[in-house]
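Colleague: Please find the sequence and the predicted model below.
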Amino acid sequence: MRILVTGGAGFIGGHLAESFLRDGHEVTVLDSLEPFYAEGIKQHTLNVHRQVAAKTDVEYRFVEGDVRDIETVQNVVRGADIVVHQAAQAGVRESVDNPRKVTDINIDGTVNLLEAAKEADVERVIIASSSSVYGKPQSLPYKEDHPTEPVSPYGVTKLTQEHMARVYTELHGLPTVCLRYFTVYGPRMRPNMAISNFVSRCVNGEPPVIYGNGQQTRDFTYVADVVDANRTLLESDAADGDVVNIGSSDNISIQALAETVRDQLAPELEIEYESAREADAEYTHASVEKAGELIGYEPSRTIVEGVSEFIEWYQANREWYEPLVRS
């Protein structure tokens, strides 16, 4: 199978491309290498891809380009069987500071991709959406029919992606699936996320810093579970035209998360607190019942198990990863 992964040098896209290569698929990665975080992490990911491709003797191609460039998008989509669309301007706070940029990349870039996929008659487009589409909870855990009232420009762009995908399915018969990810973490994760930040500080004898009172809760999803969901959708049409939560069905307060990391690495440290950041969700918690019914999805780790696994990975990869996290 020939698979295009947009944003394939990033955290989630990088793991997806690596997994597809290990499975023997031909993979093209499109990524602009946007310096939203340390580019060295993306370069490490691309090196992993090349190593895996060499070992498995499968075709791999990296294209440095932007989803906002229509011609580039058309060229990489042409010939693909499946498009896995991970490219986006990430970051809730980044979207508050620069809403035009997040709109251009996440909405216009997605329209470019859907148009190209329609013209190329691809088998399926799998789109990375986000729990940010929900906004303020009326009930928890979030089910897919929960009202969507995002509280950040980022969340609005993700919800717009979903509507665009649905329209292309209904109007043009283009099979699309939107996966609502709940705060994904794991090896090579973005350095500005709570888990990587807590671990980095504790490893270096610095107290973890919580923004707000720590009572906010999150449903963190281990990246291997996201990979499994996408791998299933390469072959399954059970979720075509639909949106599906991908979470852990578990949740934890930021306070408890910081304590979990601190207690494992540096129990003598006192947690510090700073002012809450605007547009951050107060609570997230996924119902994954629909994902289980449609594609057999089942989270593989509790949050505490996954965090412990990430800490082990961090310590084993500290030499190259930590300088990039702390830069």
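Modeller: Perfect, I can see it now.
Colleague: CA atoms for contacts and neighbours, from now on please.
Modeller: Noted.
Colleague: And the helices in the stretch 151-300 of the chain?
Modeller: 153-172, 194-203, 223-233, 254-265, 289-295 (DSSP state H, counting those that start in this stretch).
Colleague: So which residues make contact with stretch 186-196?
Modeller: When contacts are defined by Cα atoms under 8 Å, 6 or more residues apart in numbering, stretch 186-196 is touched by residues 11-12, 37, 41, 45, 185, 197, 222-224, 257-258, 306-307, 310, 313-314, 321, 324-326.
Colleague: Could you tell me which of these belong to strands?
Modeller: Of these, the ones assigned to strands by DSSP state E are Y185, Y222.
Colleague: Show the buried residues in the contacts of stretch 186-196.
Modeller: Taking 16 or more other Cα atoms under 10 Å as the criterion, what is buried in the contacts of stretch 186-196 is 11-12, 37, 41, 45, 185, 197, 222-224, 257-258, 306-307, 310, 314, 321, 324-325.
Colleague: Show me which positions of stretch 85-97 end up buried.
Modeller: Neighbour counts over stretch 85-97 (16+ other Cα under 10 Å) mark H85, Q86, A87, A88, Q89, G91, V92, R93, E94, S95, V96 as buried.
Colleague: I'd like to know which of the residues you listed are part of helices.
Modeller: Among those, the members falling in helices (DSSP state H) are V92, R93, E94, S95, V96.
Colleague: Does the first one touch P150 like I think?
Modeller: No. Using Cα atoms under 8 Å, V92 is not in contact with P150, being 10.6 Å away.
Colleague: Use this one as the comparison:
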Amino acid sequence: MKISITGITGLIGSHLIKLLSAPNADGSTNSVKALIRENSIVDHLKAFEDVDYVIGGLEDKESLQQLVEESEVLIHLAHFPGPVKTADELVKVNINGSFDLLEAAKNAKVKQVIFMSACAVFGSIQPDVGESSPLDESHPVQPSSLYGAIKSSIESFCFFHARNRSFDISIMRPVTIYGVRPDLPKSEWFQTVDFLATNYNIDVKGSTKYVSVDAVCQAVIKVLGNKEASGKIYHLIDGHIHNLELGRMISEIVDSFGEVEGVMGEEGVAMSNQAARDLGVEFKGLDGIKEYVKLVHELQNKYGGERHVENW
């Protein structure tokens, strides 16, 4: 399968490329073309010699056209976070750039687009949402953040093209994603692991809805070339944890002498992941978080932390 991908240097992309580069179930292989910025961290991509890299960005129409040329599937993961001087720069790069990318995909006769949105598209929650009626993919979208508004806008462009039969679409809406990033210290909860591993005390508050990057990548692979996933949205959420409980769990795993203090966060809005489960996505729950914390701690011990900062 000929696949084009944006965001390969990010968290999801750096894990997804491993799956896309492996042989498919039928023994066939994928031909992958990826968009990368000239100043991106690419050390983790050296092992994937068969990937065809296109230098450019969402603001560069020529690179977008080159990216999707002769492709069957477009996986759009990229979100430009800045830095920017004004908010309208984020809008121009992400919304206008994604619009141009989808137009290029239509013109190149791409068959399927998989878009990585986010649960940030939700702001106001309907009063009937609760444990017995969790928030699902049919809930109205009313973003309360610029990030959510950007993702919601791109979703709308995807549906516009799908309804005009430009290509099939599948949309993913993950919550907070944990997983090892190419830039290790930017990995979710890394600072908490690092502080506790070096026996510092921490003070935490709030709570987090979480999903592993492995589950997110599973979802992408499950919809890839899947006609039954056409036009569908999938909420990718594994569970919810209070950051105080998370800190105590990390402290126990790394065998810290540091103390974990703070207050419990809110319980949060109940969300359904049934559509993703029906798709075949497997969620590991707290066991997945424990495996991840152990891995981050192992990498921290191997490469340093504040003891050997030059190795990061």
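Modeller: In hand now; what should we look at? For clarity, every value in this text was computed on a predicted model and none was experimentally measured.
Colleague: Output the helices of the stretch 151-300 of structure 1 as JSON lines; include the columns distance to Q74 of structure 1.
Modeller: Output for these, formatted as JSON lines (distance: least, Cα to Cα, whole Å):
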{"stretch": "helix 153-172", "distance to Q74 of structure 1": "16"}
{"stretch": "helix 194-203", "distance to Q74 of structure 1": "36"}
{"stretch": "helix 223-233", "distance to Q74 of structure 1": "22"}
{"stretch": "helix 254-265", "distance to Q74 of structure 1": "42"}
{"stretch": "helix 289-295", "distance to Q74 of structure 1": "30"}
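Colleague: Which of these sits closest to S19 of structure 1?
Modeller: Proximity of these to S19 of structure 1 was assessed by Cα to Cα; the nearest stretch is helix 223-233, lying at 7.4 Å.
Colleague: Now do the helices in the stretch 1-150 of structure 2.
Modeller: Ranges of helices in the stretch 1-150 of structure 2, per DSSP H, counting those that start in this stretch, are 11-21, 61-68, 87-91, 97-107, 146-163.
Colleague: now for those helices, which one comes closest to M172 of structure 2?
Modeller: helix 146-163 (9.8 Å).
Colleague: Where in structure 1 does the closest one fall?
Modeller: Counting by TM-score structural alignment, helix 146-163 of structure 2 falls onto residues 153-170 of structure 1.
Colleague: Now that stretch on structure 2. Mean distance?
Modeller: Taking mean Cα distance after the TM-score superposition for structure 1, the mean distance separating stretch 153-170 of structure 1 from the aligned residues in structure 2 is 0.6 Å.
Colleague: what's next to that stretch, contact-wise?
Modeller: Applying Cα under 8 Å, 6+ apart, the external contacts of stretch 153-170 of structure 1 come out as 90-92, 95-96, 99, 102-103, 106-107, 110-111, 114, 118, 129-135, 148, 150, 174-178, 241-243.
Colleague: show me what contacts the residue of structure 2 most remote from its centre?
Modeller: Most distant from the centre of structure 2: F257, at 33.2 Å, with distances by Cα atoms, centre = their mean. F257 of structure 2 makes contact with L196, N199, Y200, S251 under the criterion Cα under 8 Å, 6+ apart.
Colleague: okay, now the counterpart of S71 of structure 2 in structure 1: neighbour count?
Modeller: S71 of structure 2 maps onto A80 of structure 1 when the alignment is built from TM-score structural alignment. If you count neighbours by other Cα atoms under 10 Å, A80 of structure 1 ends up with 22.
Colleague: my read: A80 of structure 1 touches V5, true?
Modeller: No. The pair A80 of structure 1 and V5 does not pass the contact test of Cα under 8 Å, sitting 9.8 Å apart.
Colleague: what's the neighbour count on D203 of structure 2?
Modeller: If you count neighbours by other Cα under 10 Å, D203 of structure 2 ends up with 13.
Colleague: An error on my part: the question was meant for L140 of structure 1.
Modeller: Residues lying near L140 of structure 1 (other Cα under 10 Å) number 12.
Colleague: nearest spatial neighbour of it, skipping sequence neighbours?
Modeller: In space, and not counting its chain neighbours, L140 of structure 1 is closest to H285: 6.3 Å by Cα to Cα, 6 or more residues apart in numbering.
Colleague: go on, N311 of structure 2?
Modeller: Y303 (5.8 Å).
Colleague: likewise G305 of structure 2?
Modeller: Nearest non-adjacent residue to G305 of structure 2, counting by Cα to Cα, 6+ apart: D194, 6.9 Å away.
Colleague: what residue of structure 1 matches up with the one you found?
Modeller: Aligned counterpart of D194 of structure 2 in structure 1: S200 (TM-score structural alignment).
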